[in-house]
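Colleague: Predicted model and sequence follow; I will ask about them next.
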Amino acid sequence: MDPEALTRLLRPDGWAMLSAMPPYEEKLAMAMSQRLRAEGVDPGLVAAILTQSRLRTKARDKFGEFADGMLFTPDGLEQATRLPVAARHAQRFVAAGITKVADLTCGIGADAMAFAGVGLKVLATDIDEATAAIATVNLRFFPESEVRLGDGLATDLAAEGVEGVWADPARRKGGARIFDPRAYEPPLDAVWALRSQVPAMGIKVGPGIPHAGLPEDAETQWVSLDGHVLEATLWFGPVAPSGPGRSVLVLTSLPDGGLASRELAPVASDDDVEVGALGAYLFEPDGAVIRAGRVATAARELGGRLVDATIAYVTTDALPAGWSTPLPRGEAALATGYRVLDVMPFHLKKLRTYLRERGVGRLTIKKRGTAVVPEQLRKQLDLRGPSEGHVVLTRIAGAQHVIVVEPLPRPRSEV
């Protein structure tokens, strides 16, 4: 954001206009802009107000009602940690007995807000002037937090009394994702080198980070929320109490607004798992489980086997615990389940005939280990019936197959 536009936005009249804005609607934005300009509002301020209104509306998915009192940048919002996950980050530092955390790349301040919200003292830094100003606004209700403009890596951590370090290096530039950790800003190597000064350290990275090259002394945890893989995080020292390895945190939203969760403790490597025939049920492990390379763990817990040695689908002959009986209270499932109705080698004409005979018009297509493009397949099938169907396209024992399935209800937690 332009610093001058931000300054105008933070003046009493600008802030009042932003606070009075209704929920953003793209179709009404032009008319709103014209009305504000006709009332004599500076065009730069109008643009800033509408941009923030749009970003606040988008941010409610991550921050809920807190978004209505926050400011954002587009890249900052895209990279910002969702509040439920940021709260988990904060809990690690609290559990380790940390009292002051330095957020060295604070961005808009999402994690810093979570740290301050659990009573931690926070020193937050960012090298971008406008971003640091926005973080200051977002942390305004936390007197034990301080935001500074500058290079966090140059901070004298010992002199500041910092006991824990958090960093979320920039992985976006102009809206585009950056996948190479060496191209992060700052580079990942430069950040984790600071653990020699402050052993208690967490670093948020992209979930696609390759396993090769991860530091041997880190717990790398992949995190998902409601089936969406959000991040991987490197934890060092006291904030990695279970030791190094690859771990998983699965979070699932509950109807009452709470969260169910399931963690897999870190391991250096996962054991092999049996590969066998397709059974009565098929399970797709959560994306965080797959990214962490913990499919074998999920297969063992489900009491199942893989349908193919190279594919992350687990099959069982009977319903596992959690689908046949409730999960322990507050526990999330590690996979999505399906009942197998039929299976056949992949053949377009035979599949079209099969689905049309059953009146299928709406088809959900899951795929793994196949080059078939679902959108193209739907056009080729040209289905028009009244029923709904679900198919899984994958390899079984190395050959392409279609598995016809019906989704199982999500496992319930004990009440």
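Modeller: That came in fine, so what should we check first?
Colleague: Going by C-alpha atoms from here, please, whenever you check contacts or count neighbours.
Modeller: OK.
Colleague: For the stretch 151-300 of the chain, which segments count as strands?
Modeller: Ranges of strands in the stretch 151-300 of the chain, per DSSP state E, counting those that start in this stretch, are 164-167, 172-173, 176-177, 201-205, 219-225, 228-236, 245-253, 259-267, 281-285.
Colleague: Please enumerate the strands of the stretch 301-415 of the chain.
Modeller: Using DSSP E, counting those that start in this stretch, the strands found in the stretch 301-415 of the chain span residues 305-306, 314-316, 335-345, 360-368, 387-396, 399-407.
Colleague: which other residues reach stretch 14-34?
Modeller: The contact list for stretch 14-34 (Cα atoms under 8 Å, 6 or more residues apart in numbering) reads 8-9, 45-47, 49-50, 52-54, 57, 68-69.
Colleague: Show me which residues of it are buried.
Modeller: Buried residues in stretch 14-34, counted by 16 or more other Cα atoms under 10 Å: Gly14, Leu18, Tyr24, Met32, Ser33.
Colleague: which one among those gets closest to Ile108?
Modeller: Nearest to Ile108 among the buried residues of stretch 14-34, counting by Cα to Cα, is Leu18 at 17.8 Å.
Colleague: mind checking how far the closest one is from Leu71?
Modeller: 10 Å (Cα to Cα, to the nearest Å).
Colleague: Touching both of those two, which residues are there?
Modeller: Overlap of the contact sets of Leu18 and Leu71 (by Cα under 8 Å, 6+ apart) consists of Gln52.
Colleague: on that earlier part again, let me have the strands of the stretch 151-300 of the chain in TSV, adding mean neighbour count and distance to Arg352 as columns.
Modeller: Shown next, in TSV, are the strands of the stretch 151-300 of the chain (neighbours: other Cα atoms under 10 Å; distance: least, Cα to Cα, whole Å):
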stretch	mean neighbour count	distance to Arg352
strand 164-167	27	51
strand 172-173	14	42
strand 176-177	12	38
strand 201-205	25	43
strand 219-225	27	35
strand 228-236	22	31
strand 245-253	23	36
strand 259-267	18	40
strand 281-285	25	22
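Colleague: Make CSV from the ones you listed and add distance to Lys121 to it.
Modeller: Formatted as CSV, those follow (distance: least, Cα to Cα, whole Å):
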stretch, distance to Lys121
strand 164-167, 10
strand 172-173, 28
strand 176-177, 31
strand 201-205, 15
strand 219-225, 24
strand 228-236, 19
strand 245-253, 26
strand 259-267, 26
strand 281-285, 38
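Colleague: next, the one to line up against it:
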Amino acid sequence: MRHVDTSLLQALKAAPELQNQAAEALRKDGDRAPLTLRKAGIAPDLAAAALTLADLREHARTKFGERAENLYFTRAGLEQATRWVVAERRAARFARHADEVTDLCCGLGTEALAFAEAGMRVEAVDMSAETAEYAKANADATGLTVEIKVGDALKTPLLESAFADPARRSGAGRNFNPADYSPPLNDLLTHMSKTKFAALKLGPGISHEWIPEGAEAEWVSVDRDVVEACLWLGEAAEVKRRASLYKSGKWHELTGAGNEHAEVGEIADYLYEPDGAVIRAGLVAELAEQLAAHTANETIAYLYSNELRETPFARAWKVEEVWPLHPKKLRTLLAEREIGRLTIKQRGTGIDPAALRKQLKLKGANEATLVLTRLGEAHAAILCQEA
């Protein structure tokens, strides 16, 4: 195994006062923070490492809240790390069924920390010795017990449950083909079939074609942002498809077959835009049933109803006017209504909202939303206000 120089990480761990000093310099001095630390007699490489950590911790707040202040990050590791509310919820589901878990491709170890905090015995593995050192640093920082090893995920013996978060980036950027994950998805699925309860985190853009028979596929959104997909395998699979939404501090779930189709009808008084997790999970028809709604085109995920129902799974707009989708006519109609602030949404038209906005030359004090879509096969522009 090659030697990995983690001396700067170890130096930072041993100097909490330097961590605080770097964070303060970054807040107060911004781009001049490196000069501030050098004037304080701190070696340039250590100052740079401390400032990088302070910057990453600040960015990590969106995923980890106040926990970020004590954790150690790399830029690539933070990008792939699971948001804490998601990791915490997943760990709780694991803990209801198993006492121990193998965390494959553990990265910075944040998911392993959630398992440990849920009371599970955790063995975490990563191929990168450097990354494993960061995972160890995070376990030490939180006081949680996690056994961390350097090794090949596909050769690691599994405990009674297993979780994996394969790398989805390479030197060329993000990999959208699961065959290019590290390790490849199919190889991981084969290995994880050796344990009774398993889950595998994926990018939210995963195609349904990659979902194995018998697995549960879950899409997760946090405050309307679809952050990941997760395959639940073996005894962990409970339903075919699940959309899990975290909003205003609460979780909401919608489940179903994922292959149903909503009824098609005419435009109505209210337009619903389903959450992205609902759309990716293929649960628009299940949501339509809840809302007594229908689509106006079977390929487009907008729903319509004459009844307004409160739901965490969609945003709702009151339909005010429906116009033909002709930019010149839209410019005139919007000008007549003195609409100067306009949110433009589109599905199924191929129109670039940014390019259309330039053509509209908006002026006026009023505000509205314009939805570009298809009603049947006709292109339309729907003027509406959020309900």
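Modeller: Right, received. Where do you want to start? Since we're looking at a predicted model, the values are computed, not measured.
Colleague: TM-score for these two?
Modeller: Superposed pair, TM-score by TM-score structural alignment, normalised by the length of the second structure: 0.94. Supporting alignment: 383 aligned residues with a Cα RMSD of 1.8 Å.
Colleague: With distance to Val147 of the first structure and mean neighbour count added, can I get the strands of the stretch 301-415 of the first structure in CSV?
Modeller: Output for the strands of the stretch 301-415 of the first structure, formatted as CSV (distance: least, Cα to Cα, whole Å; neighbours: other Cα atoms under 10 Å):
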stretch, distance to Val147 of the first structure, mean neighbour count
strand 305-306, 50, 25
strand 314-316, 48, 27
strand 335-345, 41, 17
strand 360-368, 45, 16
strand 387-396, 50, 20
strand 399-407, 48, 18
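Colleague: closest to Glu284 of the first structure out of those strands?
Modeller: When the strands of the stretch 301-415 of the first structure are ranked by distance to Glu284 of the first structure, counting by Cα to Cα, first place goes to strand 335-345 at 5.2 Å.
Colleague: how about the helices in the stretch 1-150 of the second structure?
Modeller: Here the stretch 1-150 of the second structure has its helices, by DSSP state H, counting those that start in this stretch, at 7-13, 16-29, 33-39, 44-64, 75-80, 84-95, 110-117, 129-142.
Colleague: Would you mind getting the average deviation of the fifth one from the first structure?
Modeller: Per the superposition on the first structure, helix 75-80 of the second structure and its aligned residues are separated by 0.9 Å on average (mean Cα distance after the TM-score superposition for the first structure).
Colleague: What separates the first and last residues of stretch 197-207 of the first structure, distance-wise?
Modeller: By Cα to Cα, the extent of stretch 197-207 of the first structure from end to end equals 26 Å.
Colleague: Which one of the buried residues of stretch 14-34 of the first structure is nearest to Ala154 of the first structure?
Modeller: Taking Cα to Cα as the measure, Ala154 of the first structure lies nearest Gly14 of these, at 34.8 Å.
Colleague: Could you report the distance from that closest one to Ala38 of the first structure?
Modeller: Gly14 of the first structure is 16 Å from Ala38 of the first structure, by Cα to Cα.
Colleague: Ok, Asp189 of the first structure next?
Modeller: Distance, Asp189 of the first structure to Ala38 of the first structure, using Cα to Cα: 52 Å.
Colleague: same deal with Ala170 of the first structure?
Modeller: 39 Å.
Colleague: neighbour count winner among these two?
Modeller: Between Ala170 of the first structure and Ala38, counted using other Cα atoms under 10 Å, Ala170 has the larger neighbour count: 24 against 11.
Colleague: out of everything not next to it in sequence, what's closest to the alignment partner in the second structure of the more buried one?
Modeller: Using TM-score structural alignment, the partner of Ala170 of the first structure in the second structure is Ala167. Once flanking residues are discounted, Ala167 of the second structure sits nearest to Ser182: 5.1 Å by Cα to Cα, 6 or more residues apart in numbering.
Colleague: cool, and Asn138 of the first structure?
Modeller: Distances taken as Cα to Cα, 6+ apart put Met70 closest to Asn138 of the first structure, at 5.4 Å, once the chain neighbours are dropped.
Colleague: what's the distance between Leu362 of the second structure and Ser221 of the second structure?
Modeller: Remark: distance between Leu362 of the second structure and Ser221 of the second structure (Cα to Cα) = 33 Å.
Colleague: hang on, the earlier thing: could you list every residue that touches the equivalent of the residue nearest to Ala167 of the second structure over in the first structure?
Modeller: The equivalent of Ser182 of the second structure in the first structure is Glu185 (alignment by TM-score structural alignment). By Cα under 8 Å, 6+ apart, the contact set of Glu185 of the first structure is Pro169, Ala170, Arg171.
Colleague: So what does Phe346 of the first structure match up with in the second structure?
Modeller: Checking TM-score structural alignment: Phe346 of the first structure goes with Leu325.
Colleague: ok, now which ones touch its match?
Modeller: By Cα under 8 Å, 6+ apart, the contact set of Leu325 of the second structure is Leu372, His379, Ala380, Ala381.
Colleague: let's see 6 Å
Modeller: Contacts for Leu325 of the second structure (Cα atoms under 6 Å, 6 or more residues apart in numbering) come out as His379, Ala380, Ala381.
Colleague: and what of Ala68 of the second structure?
Modeller: Applying Cα under 6 Å, 6+ apart, we find Ala68 of the second structure in contact with Arg57, Ala60, Arg61.
Colleague: repeat for Leu188 of the second structure
Modeller: Neighbour list for Leu188 of the second structure: empty [criterion: Cα under 6 Å, 6+ apart].
Colleague: let's see it at 8 Å
Modeller: Leu154.
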